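Chemist: Next input, structure requested:
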Amino acid sequence: MKIIVVSDSHGIRSKLDKILEMHRDADLFLHCGDICLDSYEYPQFITVTGNNDYYDYPSEIILNLPHHKLIMFHSHMFGYFNRDKQMVKKAKSKGCDIVCYGHTHIADYRVIDGVHVLNPGSLQMSRDGRDTSYAIMHVDDTSGEIEVEFIFG
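Modeler: Predicted coordinates:
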């Protein structure tokens, strides 16, 4: 399974269009918030609301994938300190073992206490000195093994 994960595009359609064009073979397109566009514009993306979104998106979404359960949110509702631990706790309380989140504009992937935690970075402005980014999550259909690749630029 190929899952495209983006966040923080802040209304920039050109990058979303390019991603959709480049990854026509993807099984899922996820947007972790701050899309800053109405839902009818990019129905291909499953989208949660961010702190800059003023449209009707849910604050979190849970998806049942083969071998995994994924929770997605923007993460602005969590405190700055120990944000990762707070997100893992929330995921576990919902029976999820994958977290996809946005808000920080920093690409990051770690496994914390058995939970895969992925921030694809930002399509608008990186906050860690690297270029803008998004992520491709590959979930092996047989084993459920997860691999994450970041695309910068």
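
Chemist: contacts, neighbours, all on C-alpha from now
Modeler: OK.

Chemist: can you tell me how far residue 67 sits from residue 37?
Modeler: Separation of residue 67 from residue 37 (Cα to Cα, to the nearest Å) stands at 32 Å.

Chemist: Those two: who's more crowded?
Modeler: Between residue 67 and residue 37, residue 37 has the larger neighbour count (other Cα atoms under 10 Å), namely 16 against 13.

Chemist: Mind checking what secondary structure that one has?
Modeler: coil (DSSP: H, G, I helix; E, B strand; the rest coil).

Chemist: My read is that it contacts residue 56, right?
Modeler: No: applying Cα atoms under 8 Å, one finds residue 37 not in contact with residue 56, separated by 10.2 Å.

Chemist: Let's see this one next, to set against the first:
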Amino acid sequence: MKALIVSDNHGDRDVLRELKSLYQNDVDVMIHCGDSELKETASEMTGFVGVKGNCDWEGNYPKDLVVEWGVHKILVTHGHVYNVKMSLMNLSYKAREVGATIACFGHSHQLGAEIIDGVLFVNPGSILMPRGRTEKTYAFLTSVDEKLVVQFYDRNHKELVELTTEFNLK
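Modeler: Reported below is the predicted structural model:
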């Protein structure tokens, strides 16, 4: 199974159209972690599972949601209500509360993937305004046997191979 994860495009419609065009038929789910600055009814958001970011003033996005993904539950949120720029502790509590094995979030504009207390946390970075790195990024999450693989790609759709990581949740 494969998921596309993107966040923080801040109104850039072209990048969402491009990602959909390239990948919508190759993934099982397309996740947007908020700050699209588009209504959920915008054509660019069609096909994405999306949540409300701190810059999403219009629309009726939920603050977070849970996606059933094979044997996994993915908690999707923007992260601002869980204070992810300071710590992942609050988000970790929420993930455990909903029984998620994966938590996808944005807000900080800093890409990352790590396991905390048996939950895989994935931040795809920002596809428009990255922090901590120069590349504008998005991510793929792939479930292979008992492993989860996180791959980051730049705006030119080039894999950042040095950041690819395999995780075993067992």
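
Chemist: Onto which residues of structure 2 does stretch 127-136 of structure 1 map?
Modeler: Mapped onto structure 2 using TM-score structural alignment, stretch 127-136 of structure 1 covers residues 131-140.

Chemist: Straight-line length of that stretch, end to end?
Modeler: Chord length of stretch 131-140 of structure 2, first to last residue, is 19 Å (Cα to Cα).

Chemist: cool, and stretch 73-92 of structure 1?
Modeler: Criterion Cα to Cα; first-to-last residue distance in stretch 73-92 of structure 1 is 14 Å.

Chemist: Name the residues of it that are buried.
Modeler: 73, 74, 75, 76, 84, 87, 88, 91, 92 (16 or more other Cα atoms under 10 Å).

Chemist: The first one pairs with which position in structure 2?
Modeler: I take that to be residue 73 of structure 1. Per TM-score structural alignment, residue 73 of structure 1 is aligned with residue 77.

Chemist: got the contact list for its match?
Modeler: Residues in contact with residue 77 of structure 2 (Cα atoms under 8 Å, 6 or more residues apart in numbering) are 33, 34, 51, 52, 53, 63, 64, 65, 103, 104, 105, 106.

Chemist: Any idea how many residues pack against the equivalent of the last one over in structure 1?
Modeler: Aligned by TM-score structural alignment, residue 106 of structure 2 pairs with residue 102 of structure 1. Residue 102 of structure 1 has 27 neighbours, counted by other Cα under 10 Å.

Chemist: Leaving out sequence neighbours, find the closest residue to residue 102 of structure 1.
Modeler: Excluding its sequence neighbours, the residue lying closest to residue 102 of structure 1 (Cα to Cα, 6 or more residues apart in numbering) is residue 74, at 4.6 Å.

Chemist: Next, the contact list for residue 154 of structure 2, please.
Modeler: 127, 135, 136, 137, 138, 160.

Chemist: of those residues, which stay in contact in structure 1?
Modeler: Retained contacts for those in structure 1, judged by both residues aligned by TM-score structural alignment, their matches' Cα atoms under 8 Å, are 135, 136, 137, 138.
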